[in-house]
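In: Quick one: sequence and predicted model below, then my questions.
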Amino acid sequence: MPEPLCLIENTNGQLVANPKALKILSAISQPVVVVAIVGLYRTGKSYLMNKLAGKKKGFSIGSTVQSHTKGIWMWCVPHPEKSNHTLVLLDTEGLGDVEKGDKMNDTQIFALAILLSSTFVYNTMNKIDQRAIDLLHYATELSNLLRTISSPDLGGIEDAADFVSFCPDLVWTLRDFYLALEADGQLITTDEYLENSLRQKQGTDPSVQNFNLPRHCIQKFFPTKKCFIFDLPTHRKKLAHLETLRNNELDPDFVQQVAEFCSYIFKHSKTKTLSGGIKVNGPRLESLVLTYVSAINSGDLPCMENSVLALAQIKNSAAVQKAMAHYDQQMSQKVQLPTETLQELLDLHRASEKEAIKVFMKNSFKDVDQSFQKKLETLLEAKQDDFCKQNLEASSDRCSALLRDIFGPLEKAVKRGVYSKPGGHHLFIKKTEELKAMYYREPGKGIQWHLRRQRLQRLKHRGWRQFKGGTNE
């Protein structure tokens, strides 16, 4: 391709795949390395993509406050370092265009870029802040939702290794960076700055959970992460003509930073891969484009007003399941029925319940009215009742079995009349006390051990009837 071509047109919020671009993809038999870039409009995304293409011009670089790129544009070039591979560059419409004012359309394009890429470049200004983290988190959640409702063959990834291979690498680029790379008085690398920004806090209160959730999701979705910072390229008055400036007219640090960025992308960007390790070529990438655009246009994705609610339903239902699975695992490891006392069982339940709630809090998402947490508490209460019932039954079965084993021979002896003789009652009482002591010494009887009183009382009366009128003893 001598120049970029629009891959996905965005007209009045409707996304349409461009047949000309799809025809180009369908002719690429080689595996593809797909690098997509997303960020706010007027932040220099297109400049970086042109550099990756090895050109000064190509993707539109605007010099005014108006966004130039609309939809998603594609440029397919030979990969400079991977032989027999095609480098597919995707430049996206800038987020937050005031002339468009459609947040849902923004996040749809954001999610498409994530789903189509093998390396995803997130281009932000100045520093990593909460707004940028929240936006990236929401786009990853929307990507998961979009992948799930698409074709099962393309979206159904259950195996952890498959999921990792499917997820793109994250390259976070910070333009016009002005902060000192220091933490606690020590110099840090750009990658350490990124990791620090995504580090979770300790604690379980709602404010900490809200802080941790987007960071946890981003860390999980992007196993491989890299960060690059860029100084201001040149004097602000010259930025309008950036694509025409020679390297000696640019800030030397900026030139070096761009070179390092390009080198990393060329060396480390992986081939786009589907579930099962299937490497994507042009026709498969074409299929992905059509699948995801169709899913968006079908209306299966929730509108902006309902999307957070839909994501919360999905995330929180899964969080409840994870919490209950953790509870079951903990109880199966800790509890040996029957327990000696009811309090012992309740203590084990409460410890497992506490851990289960922690698991839920870690994985929940905007459970504002705590409806899912209340559902979890109800399920845990039912589990406690069930364990108490099982504990009674296990104890009763254990005690009954012990009584049969220990006193069974005595009952048979009584029936045979062994003790129906002078002095027999005394021998019977002595034997009964010996067997009672043996019963008491047996461990693991649980909370129903007092059942022996009823059984032993019956034995005593039965034995007494054997001797009634038979002896003076």
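Out: Yep, that arrived.
In: Going by C-alpha atoms from here, please, whenever you check contacts or count neighbours.
Out: Noted.
In: isn't residue 406 right up against residue 439?
Out: Yes - under the contact definition of C-alpha atoms under 8 Å, residue 406 touches residue 439, with a separation of 7.1 Å.
In: okay, these two: which has more neighbours?
Out: Between residue 406 and residue 439, residue 439 has the larger neighbour count (other C-alpha atoms under 10 Å), namely 19 against 16.
In: how much space between the more buried one and residue 5?
Out: Plainly put, residue 439 is 86 Å away from residue 5 if you go by C-alpha to C-alpha, to the nearest Å.
In: what does residue 226 give?
Out: For residue 226 relative to residue 5 (C-alpha to C-alpha), the value is 28 Å.
In: same check, this time on residue 69
Out: For residue 69 relative to residue 5 (C-alpha to C-alpha), the value is 11 Å.
In: List the contacts of residue 122.
Out: 37-39, 170-173 (C-alpha atoms under 8 Å, 6 or more residues apart in numbering).
In: how about those, which pair is most distant?
Out: Spatially, the most separated pair among the contacts of residue 122 is 39 and 170, at 13.0 Å (C-alpha to C-alpha).
In: putting a second one here so we can go through both:
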Amino acid sequence: MACGRLMSAPVCFIENDENGKMRVRKEAKGILDGINEPVVVVSVVGLYHTGKSYLMNRLAGQHSGFALGSTIESKTKGIWMWCVPHPNKNGHTLVLLDTEGLGDVEKGDEKHDTWIFCLAVLLSSTLVYNSLGVIDNTALEKLHYVTELTENIRVKAKVGQHEDESADFMRVFPSFVWAIRDFTLELKRGDKLITSDEYLEGALKLKPGSSPLTVQYNLPRSCLRQFFAVRKCFVFPRPASTQNMRRMEQLTEKELESEFLEQANTFCCYVYNNAEPKTVTGGRTITGTALGNLAEVYVEAIRSGNVPCLENAVVSLAKIQNVRAVEEALQLYMIEMLSMAQLPMRPEELSDIHTESREEGH
């Protein structure tokens, strides 16, 4: 991780302040500021107590790190971050974001859940949606956050009255991975065996018709199809007995079900090989420093009651980087001037040193 610190454990990235408004933690921002190489950002979202954190720990190559919840209380609050050297891509950092579980009854704040989901989409190059059981209508209704993306995210600063942003979303949104946990069904359609990807695409098929019920049925499916160009599905059997599930962090790989372990390894390999470096509008790859700046821009928009806009964020990012470049050039100029100028000296000598130092600053 070039110029960055190797993190032995995750830190809180985005949290709520004492007034209930989101903010970026300075510690996390400082860590990202030290990463001057491209980042591959993988976020996991989903209902609380569905095993999101365990998957992220495996991606980090660790048994523990992100907190696992074995009680009825939701464990992860806000968005937590773990930066590790990318196992497959030299010169890249893998940034793992574990998000607060959606639908926590104690919290009961749907708007907060919506912003958590939106930030995961905005900051990621790959978004993992984690759920239990099967992909059915109930599961898709619980993913209603995807139907609200057009209301809560803007790609362009100005959108025409009749302009559809779906194509823009598809260009800038992350790839989408649906991880289905505790899957007990046989992957078959009729008498034919199917892949998990075929299972997902079959579940996203639209119904013909325009009745209110049909429109409601099709909405989350059409949003997933329109917004996320790359879609992948993994089905995980139950990893262990109910009793052992309460101590997942302590279980050795020998104590896990072999089928679960095999699928978990396949999932990790897919993410390592296919998750792309994070880019912004225009296809420009960003560093950890830029990722931290982006997070601050998006969070500030939410704090101000505005809708995060990708185009505005890129403009803000350029301004931040330009200011930093000027500051660094000025600092280098001052160092050169102070090291070379020995006062008193003739004006023409000072002018020559000024010219040389200015060129160094460029």
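Out: Cool, the structure landed. Predicted model only: the values in this text are computed from it and were never measured.
In: Among the contacts of residue 122 of the first structure, name the ones in strands.
Out: Counting by DSSP state E, the part of the contacts of residue 122 of the first structure found in strands is 37-39, 170-173.
In: Could you measure from the counterpart of residue 32 of the second structure in the first structure over to residue 189 of the first structure?
Out: Counting by TM-score structural alignment, residue 32 of the second structure corresponds to residue 25 in the first structure. Here the distance between residue 25 of the first structure and residue 189 of the first structure works out to 38 Å (C-alpha to C-alpha).
In: higher neighbour count, those two?
Out: residue 25 (22 against 13).
In: How about that one: what's its closest non-neighbour residue?
Out: Among residues not flanking residue 25 of the first structure along the chain, residue 282 sits closest, at 4.4 Å (C-alpha to C-alpha, 6 or more residues apart in numbering).
In: Hmm, the one you found is touching residue 32, no?
Out: Yes - here residue 282 of the first structure reaches residue 32: they are 6.8 Å apart, a contact under C-alpha under 8 Å.
In: quick one, helices of the second structure?
Out: Assigned by DSSP state H, the second structure shows helices spanning 26-33, 52-59, 110-123, 137-142, 149-152, 166-172, 196-203, 212-227, 242-245, 258-274, 288-303, 310-340, 347-361.
In: ok so, going back, list just the nearest of the ones in strands among the contacts of residue 122 of the first structure to residue 222 of the first structure.
Out: Of all those, residue 170 has the smallest distance to residue 222 of the first structure: 6.0 Å, by C-alpha to C-alpha.
In: which residues sit in contact with the equivalent of that closest one over in the second structure?
Out: In the second structure, the residue paired with residue 170 of the first structure is residue 176, using TM-score structural alignment. With contact taken as C-alpha under 8 Å, 6+ apart, residue 176 of the second structure is in contact with 126-129, 228, 230-232.
In: what's the answer for residue 277 of the first structure, then?
Out: The contact partners of residue 277 of the first structure, taken as C-alpha under 8 Å, 6+ apart, are 162, 165.
In: Tell me which residue of the second structure lines up with residue 249 of the first structure.
Out: Residue 249 of the first structure maps onto residue 255 in the second structure, with residues paired by TM-score structural alignment.
In: what do you get for residue 224 of the first structure?
Out: Per TM-score structural alignment, residue 224 of the first structure is aligned with residue 230.
In: distance of the closest residue to its match other than its chain neighbours from residue 224 of the second structure?
Out: Leaving aside its chain neighbours, residue 230 of the second structure sits nearest to residue 175 (4.9 Å; criterion: C-alpha to C-alpha, 6+ apart). Using C-alpha to C-alpha, one gets 11 Å for the distance from residue 175 of the second structure to residue 224 of the second structure.
In: between those two, which one's more packed in?
Out: Neighbour tally, residue 175 of the second structure and residue 224, criterion other C-alpha under 10 Å: the higher count belongs to residue 175, 22 against 19.
In: show me what contacts that one?
Out: 125-127, 228-231, 275.
In: ok, the aligned residue in the first structure for residue 285 of the second structure to residue 147 of the first structure distance?
Out: Correspondence of residue 285 of the second structure to the first structure, assessed by TM-score structural alignment: residue 279. Here residue 279 of the first structure is placed at a distance of 17 Å from residue 147 of the first structure (C-alpha to C-alpha).
In: So these two - more neighbours on which side?
Out: More neighbours surround residue 147 than the other of residue 279 of the first structure and residue 147, with 22 against 16 (other C-alpha under 10 Å).
In: correct me, but the more buried one touches residue 155?
Out: Yes - contact criterion C-alpha under 8 Å: residue 147 of the first structure and residue 155 qualify, at 4.6 Å.
In: now residue 359 of the second structure: how far from residue 321 of the second structure?
Out: 20 Å.
In: Actually, residue 137 of the second structure.
Out: Computed as C-alpha to C-alpha, the residue 137 of the second structure to residue 321 of the second structure distance reads 45 Å.
In: Likewise for residue 122 of the second structure?
Out: Residue 122 of the second structure is 19 Å from residue 321 of the second structure, by C-alpha to C-alpha.
In: what about the nearest residue to residue 229 of the second structure once chain neighbours are set aside, how many neighbours?
Out: Spatially, and ignoring its direct neighbours in sequence, residue 229 of the second structure is nearest to residue 170 (5.8 Å; C-alpha to C-alpha, 6+ apart). Neighbour count of residue 170 of the second structure, defined by other C-alpha under 10 Å: 17.
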